[in-house]
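> here is a sequence together with a model predicted from it:
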Amino acid sequence: MVADKKLFYLSSILITIGIVFSYSLSSFAVLYFEYDELHFFIRQLAFGSSGILIMFFISRLNPDSVNSHRFMVALLVISFACIVILPFLPTSLATASGGAKRWIRLGPVSISPVEFFKIGLIYFLAWSYTRRIDEGKKAIKHEILILLPYVTLALIVIGYIYITQNDLGQSVISFFLILALAFFAGASKRLFAFGLAVATMIGILVIFSNQRRIQRIANWWGNIQDAFLPLFPEWLANALKVSSSDEPYQISHSLNSIAHGGFFGEGLGLGIFKLGFLSEVHTDFVLSGITEEIGLFGLMIICLLYLALILRIFKIAGRCEKKVHFIFCSGVALLLLFSFFMNAFGIISLTPLKGVAVPLLSYGGSSMWAICIGIGYVLMISKKVKL
């Protein structure tokens, strides 16, 4: 039995593109922090190469063996335990960002436990939903009772992540996976709609509980309102209109970077907005930096590669004989899809920016390794599938 080569090659190509741009887009960070010229390139090369090896070795395991199950359970338990202890670690062992500790420092490498937790969560949901949810028709009350323990646990776990790490983006992704995978497991559209409504209400409460977040939403809406207010009745448009707002400088530079690239780009390594105008361009704004250098045409090719990768995983999911494998593969595809669109929509101000990395393309080891574990497991499952 051989794992799906197309999925492996597509993943490896995207990882390689990320490695190339980790060198091209990190020039200002290298100068500012006085790093060696190849600092980010060498680290991303190590992350990417090891990620490819992770995919390869996991793909060789037997998806029906006890060891593969134990590995994913251990991933979930250890990552969550790290999330729990992270706020209590001394600063010598934890790296802070946005006023919260998000990484555990292990020598020269910093690990973000929440990235691995998402993969473990997908596996747990696939394993548990298979046993709790079937496709038989049920009353909405019965479905809610089935899903209630998951929602309760999710509110506790994801709430802890949000409170201790101040990371709404990862919390939104995790909650989305719980709802979406319940639907994939056989829950009705009514339950999915009900869960989405509840999640929306919780999200609104979270936003309005923080004045800084309210201001960010107001600034975001103020910059896109002219495109949407004409579609509403006059009374509603007047109620929703924001009189004044300041466009976040990051979004402004991101849009200018994309516009400056044009259709074919300025050329690899020739972007100017990465030179101190657009911070974190090799991480959160990697798509903006890429577009400036290789243009909308180059970005379109990357998007097509990404789409092919996601569709390939969905195809593997659709051919799975075991429900647990179908749900897991679907979860990995949804994680890739949702993360990509959260970042892409954020950098062009269609949605508020949440600092979610682009899997396989953004600089960083934790996201790379976690996604490679997920794809490696899909590759392992693909050996049992007729494509």
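On my side now, so go ahead.

> contacts, neighbours, all on C-alpha from now
Noted.

> so for this protein, the centremost residue is which one?
Residue closest to the mean C-alpha point of the chain, counted by Cα atoms, centre = their mean, is residue 339 at 3.2 Å.

> show me where the stretch 101-250 of the chain has its strands.
According to DSSP state E, counting those that start in this stretch, the stretch 101-250 of the chain carries its strands in the segments 109-111.

> so who does the spatially closest residue to residue 314 that is not a sequence neighbour touch?
The spatially closest residue to residue 314, leaving aside those adjacent along the chain, is residue 330, at 6.0 Å (Cα to Cα, 6 or more residues apart in numbering). Contacts were defined as Cα atoms under 8 Å, 6 or more residues apart in numbering; by that measure residue 330 touches 181, 184, 313-314, 317.

> select from those the one having the most neighbours.
For these, neighbours were counted using other Cα atoms under 10 Å, and residue 317 has the most, 26 neighbours in all.

> what comes up buried for the strand or helix carrying it?
Element membership of residue 317 [criterion: DSSP states H and E] is helix 286-319. Within helix 286-319, the residues that count as buried by 16 or more other Cα atoms under 10 Å are 286-296, 298-299, 302, 305-306, 308-318.

> check stretch 335-348 too.
Buried residues in stretch 335-348, counted by 16+ other Cα under 10 Å: 335-340, 342-344, 346-348.

> quick check: residue 177 touching residue 120?
No. Counting by Cα atoms under 8 Å, residue 177 stays clear of residue 120, with 11.7 Å between them.

> give me the more crowded residue out of these two.
For the pair residue 177 and residue 120, the greater number of neighbours falls to residue 120 (26 against 22), based on other Cα under 10 Å.

> list the contacts of that one.
With contacts defined as Cα under 8 Å, 6+ apart, residue 120 is in contact with 72-73, 75-77.

> residue 159: which of the contacts of residue 330 is nearest?
Of all the contacts of residue 330, residue 181 has the smallest distance to residue 159: 19.4 Å, by Cα to Cα.

> for that closest one, give me its contacts.
Residues 125-126, 327, 330-331 are the ones in contact with residue 181 under the rule Cα under 8 Å, 6+ apart.

> those residues in helices, which ones?
The subset of those located in helices under the criterion DSSP state H comprises 125-126, 327, 330-331.

> dump these to a markdown table, plus distance to residue 152.
Conversion of the ones in helices among the contacts of residue 181 to a markdown table gives the following (distance: Cα to Cα, whole Å):
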| residue | distance to residue 152 |
| --- | --- |
| 125 | 14 |
| 126 | 17 |
| 327 | 21 |
| 330 | 23 |
| 331 | 20 |
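
> putting a second one here so we can go through both:
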Amino acid sequence: MKRRTAQSTAYHNIDWLLLACILVMLSFGLLMVLSAGSVVGERDFHDKYYFFKKQFAFVSLGLVIMCICIYFPRKIINSVHYLAISVTVFLLLLTLTPLGIDVNGASRWLPFFGFSLQPMEFARIALVLYLSYFLSTHQHLGRTFSKGVIPPFAITGILCLLLLLQPDFGAAIILLAILFFLCLAGGTRFIYLALSFSMMTTLAVSLIMNSPYRMRRLLAFIDPFKDAQGTGYQLVQSFYALAEGSFLGVGMGNGRQKLLYLPEAHNDFIVSVIGEELGLLGITIMMSLFMIIFARCYKIVIGQKELRDKLTSFGLSLIIALGATLNLAVIMGMVPPKGVAIPFLSYGGSSMIATMICVGLILNYSRTTALEEKPNTVSGKTTNPAMQKLNKEYA
């Protein structure tokens, strides 16, 4: 008699190591926002603790939302994909109306109970939920173009179009990256992805070539010191901060670039402040924490039994990974500046809440893993203790 194996799902505690790393990152982020935002807070609001107090409120709210997401019923999570996409499209449309808050020529925010809500941050989560649903429930169509490729690309295209109208070119690129990697993981034929990638690249180049502002940012990225007081100013100041920090840094709170030299020091370029004040050692510790977080996320993804759960947890992890990777690439001058906040560290309510939703859902998925059931060759009963306990609970 051949021994056959089957799989079932066991429920257990959350991934405590992942949670511990995230709490450390949040605490570290609060300290750096206090350091990096004190000068701007004093100048604009006469309160050097202004950004720290707001960030503390965002983190506290985010932790509450994370706890809710951890124990949110999986059935509800798997049923809100269309609602999430609809609400996201509605909010993105609102940013294009007089209700949208215009900052530096871009209308990306909405007023929300005294705060500014950025729908783009939540569009990524909505897209992951939809793509995970579509790719898992339409596996038989994944190798056909008209029914397996066009629908997810069309939904992503609508979201990208609304983002480009704001305009927010960088956010649209991130959505396309999420689409590409999820379709790749979901079994879409590579030839379709290659053709689509070529078309999207051509469109992106066209948009850059026909936009003087984007062309200036691209040229500044290629040679930021050529216009160090203009379009290359942010990158140049970021390089100065990283160079000044050397190995051990100048000390917490002693950085000079945050003294109104480095724009967005408490937000998009907070890693530059970390590099200056804590040096290469601080950057290394930060990146090590990110590596542990990504490793735990990977373990959670491969531990899921259902394809939809795998894709959803992978997509949510991808949101965090893309944010961290692109932000680090920007401050080191490896890609053009895109205004991408680094998860857990950068100041910002919408980005913090969206990140904590991702974390909460990932920890939700960490509570389930696929167990291999090995039936006894004689009695046919399982010999896996965890499976025996699970069978008794559901008996």
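Perfect, I can see it now. The structure displayed is predicted, hence computed values, not measured ones.

> conserved subset of the contacts of residue 120 of the first structure in the second structure?
Here is what carries over to the second structure from these, by both residues aligned by TM-score structural alignment, their matches' Cα atoms under 8 Å: 72, 75-76.

> ok, which pair from the contacts of residue 181 of the first structure is furthest apart?
125 and 330 (11.3 Å).

> and residue 195 of the second structure, how far from residue 201 of the second structure?
Computed as Cα to Cα, to the nearest Å, the residue 195 of the second structure to residue 201 of the second structure distance reads 10 Å.

> buried subset of the contacts of residue 181 of the first structure?
If you count burial by 16+ other Cα under 10 Å, the buried members of the contacts of residue 181 of the first structure come out as 125-126, 327, 330-331.

> just those now: which is nearest residue 269 of the first structure?
Taking Cα to Cα as the measure, residue 269 of the first structure sits nearest to residue 331 out of those, at 35.4 Å.

> the second structure: which residue goes with residue 384 of the first structure?
When the two structures are superposed using TM-score structural alignment, residue 384 of the first structure falls opposite residue 368 in the second structure.

> repeat that for residue 99 of the first structure.
The criterion is TM-score structural alignment: under it, residue 99 of the first structure has residue 105 as its aligned partner in the second structure.

> so how far is residue 52 of the second structure from that match?
Using Cα to Cα, one gets 27 Å for the distance from residue 105 of the second structure to residue 52 of the second structure.

> these two - which one has more neighbours?
More neighbours surround residue 52 than the other of residue 105 of the second structure and residue 52, with 24 against 9 (other Cα under 10 Å).

> circling back to that earlier point, what's the most distant pair in the contacts of residue 120 of the first structure?
The most widely separated members of the contacts of residue 120 of the first structure, counting by Cα to Cα, are 72 and 77 (8.7 Å).

> looking at the two, which one has more neighbours?
Set side by side, residue 72 of the first structure and residue 77 give different neighbour counts by other Cα under 10 Å, the larger being at residue 72 (22 against 14).

> residues in contact with that one?
The neighbourhood of residue 72 of the first structure, defined by Cα under 8 Å, 6+ apart, consists of 120, 123.

> secondary structure element for it, which one?
Taking DSSP H and E as the definition, residue 72 of the first structure sits inside helix 66-85.

> residue 251 of the second structure pairs with which position in the first structure?
When the first structure is aligned by TM-score structural alignment, residue 251 of the second structure is paired with residue 267.

> what's the nearest residue to that match if we skip its chain neighbours?
residue 293 (4.8 Å).

> which residues are in contact with the counterpart of the one you found in the second structure?
For residue 293 of the first structure, the equivalent position in the second structure is taken to be residue 277, counting by TM-score structural alignment. Each residue near residue 277 of the second structure by Cα under 8 Å, 6+ apart is listed here: 245, 248-255.

> repeat the analysis, applying 10 Å as the threshold.
32, 35-36, 241-242, 244-257, 271, 283 (Cα atoms under 10 Å, 6 or more residues apart in numbering).

> go on, residue 32 of the first structure?
Residue 32 of the first structure sits next to 275-276 when contact means Cα under 10 Å, 6+ apart.

> and if we set it to 7 Å?
With contacts taken as Cα atoms under 7 Å, 6 or more residues apart in numbering, residue 32 of the first structure has no neighbouring residues.

> secondary structure element for the counterpart of it in the second structure?
Using TM-score structural alignment, the partner of residue 32 of the first structure in the second structure is residue 43. Residue 43 of the second structure is part of helix 16-45, with elements assigned from DSSP H and E.

> picking up where we left off before, got the angle for the helix holding residue 317 of the first structure vs helix 5-24?
An angle of 170 degrees separates the directions of helix 286-319 of the first structure and helix 5-24 when computed by axes from the mean of the first three to the mean of the last three Cα atoms, to 10 degrees.

> now the helices for the first structure?
Counting by DSSP H, the helices of the first structure are 5-24, 27-32, 39-59, 66-85, 113-132, 140-165, 168-185, 189-208, 211-228, 234-240, 249-261, 286-319, 323-347, 365-382.

> of those, which stretch is the most buried?
Looking across these with neighbours counted as mean count of other Cα atoms under 10 Å, the highest average goes to helix 365-382: a mean of 26.

> and that helix, how far from the second structure on average?
After superposition onto the second structure, the average distance of helix 365-382 of the first structure to its aligned residues comes to 1.0 Å, using mean Cα distance after the TM-score superposition for the first structure.

> now that helix: how far from the chain's centre is it?
Taking the mean C-alpha point of helix 365-382 of the first structure and that of its whole chain, the gap between them comes to 13 Å (Cα atoms, centre = their mean, to the nearest Å).
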